[in-house]
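Chemist: Generate a structure from the sequence data that follows.
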Amino acid sequence: MSTSPAGPIGVFDSGYGGLTVFKEIAKALPDYDYIYLGDNARAPYGVRSFDTVYEYTLQCVEALFKMNCSLVILACNTASAKALRSIQQRDLPRRPELRRVLGVIRPTTELLGELSQSGHVGIFATQGTVNSQSYVIETQKFFPGVQVHQEACPMWVPLVENREHQSPGADYFVKRHVEALLQQSPRIDTILLGCTHYPLLMDKIRAYTPAHIRLVPQGEIVARSLADYLQRHPEIEHLCTRGGRREFFTTEKPEDFNSRAATFLGQPVEARYLHL
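Modeler: Below is the predicted model of the structure:
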């Protein structure tokens, strides 16, 4: 295997939602350099086929590799569900240099069963993630006794991306899906926000969810998992440069990305255009 050049940690998402994961990663591991890439021109991925999501995700991963990212985090549940395994098993072994791609589903499911007392966990996710059954399959590997109840919320991402998530109109769609999920089992005591956009709807979700039910966003879990991964894999860690630099790229107009990304990060962003 040839020597890999050191470079930033790459963080990829189909749009803006991965910024909620990136925010927690950068907070937990501030010394590293990062490149965030949002494929906003082709978002959302949640409604696309497995083959299309795989094709788009691989293109974006390859773009990050070309920018010397030896480690790429798919901060996107749909890409993690539909593309990660193929990239890990089919594409990475063909590369002459050391490269690693990680997702957000496995670190979440490794912890999910420990958070539930009843053994009944709910998942809010995109239609694509629900259809993939990835959360059900992965949770069963770690916690065979835990029952996973899923609810697809197709309107939630558009509400967030169009900055309507705090509007009164959003309440209808949040209440509807909360009630639909809870109807699947009265024993649900933990609900995972299985899409990186959903933390921006946290206040509304909380308002329609009984107080005893724990709501779990992914960002902090993924950040802790990444810190652990880097500690256990020094051969990857030494390829990740440290300088505290942050770069942002988008496949759409940077001006659009900058204005919306600030909603997710809570601070101004200056992105550059990337042509794929």
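
Chemist: can we go C-alpha only for contacts and neighbour counts from here?
Modeler: Will do.

Chemist: Which stretches in the protein count as helices?
Modeler: 18-28, 50-66, 77-82, 84-86, 105-115, 127-132, 134-142, 156-161, 168-184, 202-208, 219-232, 234-237, 254-265 (DSSP state H).

Chemist: Deepest-packed of those helices, please.
Modeler: The highest average neighbour count among these, using mean count of other CA atoms under 10 Å, belongs to helix 77-82 at a mean of 28.

Chemist: what's near enough to touch Ser86?
Modeler: Counting by CA atoms under 8 Å, 6 or more residues apart in numbering, Ser86 makes contact with Tyr54.

Chemist: quick one on the thing from earlier: could you save the helices of the chain as JSON lines and add columns showing distance to Leu276?
Modeler: Shown next, in JSON lines, are those (distance: least, CA to CA, whole Å):
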{"stretch": "helix 18-28", "distance to Leu276": "19"}
{"stretch": "helix 50-66", "distance to Leu276": "7"}
{"stretch": "helix 77-82", "distance to Leu276": "17"}
{"stretch": "helix 84-86", "distance to Leu276": "19"}
{"stretch": "helix 105-115", "distance to Leu276": "26"}
{"stretch": "helix 127-132", "distance to Leu276": "23"}
{"stretch": "helix 134-142", "distance to Leu276": "28"}
{"stretch": "helix 156-161", "distance to Leu276": "22"}
{"stretch": "helix 168-184", "distance to Leu276": "34"}
{"stretch": "helix 202-208", "distance to Leu276": "33"}
{"stretch": "helix 219-232", "distance to Leu276": "27"}
{"stretch": "helix 234-237", "distance to Leu276": "26"}
{"stretch": "helix 254-265", "distance to Leu276": "15"}
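
Chemist: to compare against the first, here's another:
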Amino acid sequence: MPENHPIGIFDSGIGGLTVFRSIAEQLPGYDYVYLGDNSRAPYGNRSFNTIHQYTWECVQWLFKQGCPLVILACNTASAKALRTIQQKDMKALDASKRVLGVIRPTAEVIGDFSSTKNIGVLGTVGTVRSESYPIEIQKFFPELKVYQQACPLWVPLVESGEYEKPGSDYFIQEYLDQLMAQSPDIDTILLACTHYPLLQHKIKAHLPDNINVIAQGDIVAKSLADYLQRHPELEQKLSKTGKREFYTTTDDTAEFDHHASRFFAAPVKSSFVSVTEFSCK
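Modeler: Take a look at the predicted model:
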């Protein structure tokens, strides 16, 4: 095994960098490897089997980089691939390796933000259709009512950089209106896509002041810190030099770096990795 044992962070593109940013801020001493599968993004509208295949390929690549722990910083991958990876695929590998997602940590605390016990969830088509959030939230807060709204145009708006322009407000308002029409008692809205924090200021501007808008980055980072504290056998394996590496499956690394720097709130310099290097064997 390589002496370097970083934490792997995976996303279908660049959205997971909002989660990585929070993790790196709260746990700055660890080494990290980020992989964005940009050449095959977006995952949101793909089939279950395709999402699982792509996600598992990327997880295995991160394992080969020496990562004993991989975080799926992608709601779609967490919703549609994580369970199969944990319960089936991992059985053939080193039992000490771990793959974690972003849905369960969020479900464990989201009810604490609501007074009315009415929660809204904004996500991709794939995440919403999976019903993962209502299922997981009910395990921890059975009294909560969960309303979902898919926002298929938001990721393209963010990735194209058009979200800052006035025209994006129409599409933001449209999906918020559809969500709020489901219940006037919603007082907490979860941004269940890692792209959406870049829209958070605009989303808040289109909502009453009493509605909480919750991004996942800090929640996932705190959950990871707690997980490492509870699993010292894993934590002690992790290398701690503060090194951060970025990889993307698009050969236009300059374009990736340009957009990624906005998500990560710091300069990003990435390297290209071809999907031909991936294998599900």
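
Chemist: mind checking what Thr84 of the second structure lines up with in the first structure?
Modeler: Matched across to the first structure, Thr84 of the second structure falls on Ser86, judged by TM-score structural alignment.

Chemist: nope, Lys204 of the second structure is what I was after
Modeler: Aligned partner of Lys204 of the second structure by TM-score structural alignment: Arg206.

Chemist: Would you mind measuring from that match to Asp189 of the first structure?
Modeler: The spacing between Arg206 of the first structure and Asp189 of the first structure, counted by CA to CA, to the nearest Å, is 13 Å.

Chemist: can you tell me what part of the first structure stretch 24-43 of the second structure aligns to?
Modeler: Stretch 24-43 of the second structure maps onto residues 26-45 of the first structure, going by TM-score structural alignment.

Chemist: hmm, back to that, give me the distance between the match of Thr84 of the second structure and Tyr36 of the first structure.
Modeler: 22 Å.

Chemist: same check, this time on Ala26 of the first structure
Modeler: Ala26 of the first structure is 11 Å from Tyr36 of the first structure, by CA to CA.

Chemist: Likewise for Gly122 of the first structure?
Modeler: For Gly122 of the first structure, the distance to Tyr36 of the first structure - CA to CA - is 29 Å.

Chemist: now swap in Lys253 of the first structure and tell me
Modeler: 15 Å.

Chemist: more neighbours, these two?
Modeler: Set Lys253 of the first structure next to Tyr36 and count neighbours by other CA atoms under 10 Å: Tyr36 wins out with 24 against 15.

Chemist: Confirm for me that that one is in contact with Val11.
Modeler: Yes: Tyr36 of the first structure lies in contact with Val11 (CA atoms under 8 Å); the separation is 4.7 Å.

Chemist: Just give the nearest non-adjacent residue to the counterpart of Ser223 of the second structure in the first structure, would you?
Modeler: Alignment note: Ser223 of the second structure maps to Ser225 in the first structure; criterion TM-score structural alignment. Spatial nearest neighbour of Ser225 of the first structure, excluding adjacent residues (CA to CA, 6 or more residues apart in numbering): Pro107 at 6.1 Å.

Chemist: Contact partners for the alignment partner in the second structure of that neighbour?
Modeler: Counting by TM-score structural alignment, Pro107 of the first structure lines up with Pro105 in the second structure. Pro105 of the second structure is in contact with Ile219, Val220, Ser223, counting by CA under 8 Å, 6+ apart.
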